[in-house]
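>>> Sequence first, then the predicted structure, then my questions.
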Amino acid sequence: MRLLLAEDEKALSRALVAILERSSYSVDAVFDGQTALEYLESEEYDGVILDVMMPRLDGFEVLKALRQAGNLVPVLMLTAKSEVDDKVLGLDLGANDYQTKPFHTRELLARVRAMTRTQIARPDTRLCMGNLTLDQATMELSSPFGSFRLANKEYQVLELLMSNPRRLIPTERFLEKIWGYDSDAELNVVWVYISYLRKKLAALHATVQIKATRNAGYTLEETT
């Protein structure tokens, strides 16, 4: 299950990403409201954790724009504010739930589970190409010859490829989207995960392959 986390406190963001990934969520992290809105306009998510106090656009502005555009993705507002008026405003703008800082990890995870519960049974949670199926709810990759439950970053790499079949995806795009803009990871880490995935595709006798274009990026193509 894929979440967008919009939280401008980078230390808290890193901690939340670690907590959520340990609970088998795939997480994209952004640090301001404008970037959050751009991600939400171009990508599909099962849920959003949206901090109220952010630069460029605050959480209320992001939520208002999101709902006006007809996007009904579940949203959990996250804020240090505890005033009733702020909670009412968030809920009136279309938030599904509200979590005040500081909070217990178990409570946050329970709220995320509750918020996304109706998303689990959606019919569009599977990506298919060739004889492969990637279940976005369980991160399971399968073919008629077997299945693997992918590790988090393996899943994110393959999800990006299967969401953009036959399109060249620059190596930098993987790094920015999966490891984050402020990550210390180097470009060769993408190749490492591509290598892991190629071994799994071979084991599944996949009729698709990950093609590398030197100094450019990667493409997912069907084999002939």
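Perfect, I can see it now.
>>> rest of the way, CA atoms for contacts and neighbours
Noted.
>>> Let me know whether Leu187 touches Ile178 as I believe.
No - look at Leu187 against Ile178 with CA atoms under 8 Å: they stay out of range, at 11.7 Å.
>>> Have a look at the two and say which one is more surrounded.
Ile178 (21 against 12; other CA atoms under 10 Å).
>>> part of a helix, is that one?
Yes - per DSSP: H, G, I helix; E, B strand; the rest coil, Ile178 lies within a helix segment.
>>> who's in contact with it?
Asp28, Lys153, Gln156, Val157 (CA atoms under 8 Å, 6 or more residues apart in numbering).
>>> ok, and the most crowded of these?
Neighbour-wise, the contacts of Ile178 (other CA under 10 Å) top out at Gln156, 23 neighbours.
>>> dropping in the other structure now:
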Amino acid sequence: MKLTFGNLELDNDTQILTSPRGALRLAHNDYHVMAALMRRGTRITTMDALISDVWSYPREEPEFAEDAVRDCIKNLRGFIGLSALGRHTIKSERGCGYYLDDKRPEDHEK
């Protein structure tokens, strides 16, 4: 099964994120964060929801889970920024969570 968002595609079997400029096999945590974001698209995903998606059982959750998720977001932003032709990014809504942003070409012409 594959998840798509704009020109990004995430293969659930291989954990490979593909964009117009290439592909990257995501680390375990990065994959789960990206999958959660892609499932929700432009809707906000809370930090708690991201933590639950990465660590299914509370006993597996590391002491600094929020920092670990922020590191995943940083990694993903780097890849997406370089490879998605500037069309997509991961945005944050302070105090609420994260979401994917699709900057369509017509948005740049306004």
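Received, thanks. These numbers come from a predicted model, not from an experiment.
>>> So after superposing, what's the score?
TM-score for the superposed chains, counting by TM-score structural alignment, normalised by the length of structure 2: 0.82, backed by 100 aligned residues with a CA RMSD of 1.4 Å.
>>> just to revisit the earlier point, which ones among the contacts of Ile178 of structure 1 lie within strands?
Asp28 (DSSP state E).
>>> can you redo the contacts of Ile178 of structure 1 as TSV with distance to Tyr196 of structure 1?
Listed next are the contacts of Ile178 of structure 1 as TSV, based on distance: CA to CA, whole Å:
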residue	distance to Tyr196 of structure 1
Asp28	21
Lys153	11
Gln156	13
Val157	10
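>>> Tell me which stretches of structure 2 form helices.
Here structure 2 has its helices, by DSSP state H, at 28-40, 47-54, 65-83, 105-109.
>>> nearest spatial neighbour of the spatially most central residue of structure 2, skipping sequence neighbours?
Closest residue to the average C-alpha location of structure 2: Met34 at 3.0 Å, with CA atoms, centre = their mean. Nearest in space to Met34 of structure 2, with sequence neighbours left out and distances taken as CA to CA, 6 or more residues apart in numbering, is Leu76 at 7.5 Å.
>>> Count the residues that sit near that neighbour.
Leu76 of structure 2 has 19 nearby residues by other CA under 10 Å.
>>> how close does it get to Tyr57 of structure 2?
To Tyr57 of structure 2, Leu76 of structure 2 is 24 Å away according to CA to CA, to the nearest Å.
>>> do Tyr99 of structure 2 as well
24 Å.
>>> Of these two, give the one with the bigger neighbour count.
Each of Tyr99 of structure 2 and Tyr57 has its neighbours counted (other CA under 10 Å); Tyr99 has more, 22 against 10.
>>> And the more buried one, what's its match in structure 1?
Under the alignment (TM-score structural alignment), Tyr99 of structure 2 maps onto Thr219 of structure 1.
>>> Ok, Leu82 of structure 2 next?
So Leu82 of structure 2 corresponds to Ala203, using TM-score structural alignment.
>>> Check Leu26 of structure 2 too.
So Leu26 of structure 2 corresponds to Leu150, using TM-score structural alignment.
>>> How many residues are close by its match?
Neighbours of Leu150 of structure 1 using other CA under 10 Å come to 19.
>>> Verify the stated contact: it with Gln136.
No - using CA under 8 Å, Leu150 of structure 1 is not in contact with Gln136; the gap is 10.5 Å.
>>> follow-up on the earlier one: could you tell me which of the contacts of Ile178 of structure 1 remain contacts in structure 2?
Shared contacts between this structure and structure 2 among these (both residues aligned by TM-score structural alignment, their matches' CA atoms under 8 Å) comprise Lys153, Gln156, Val157.
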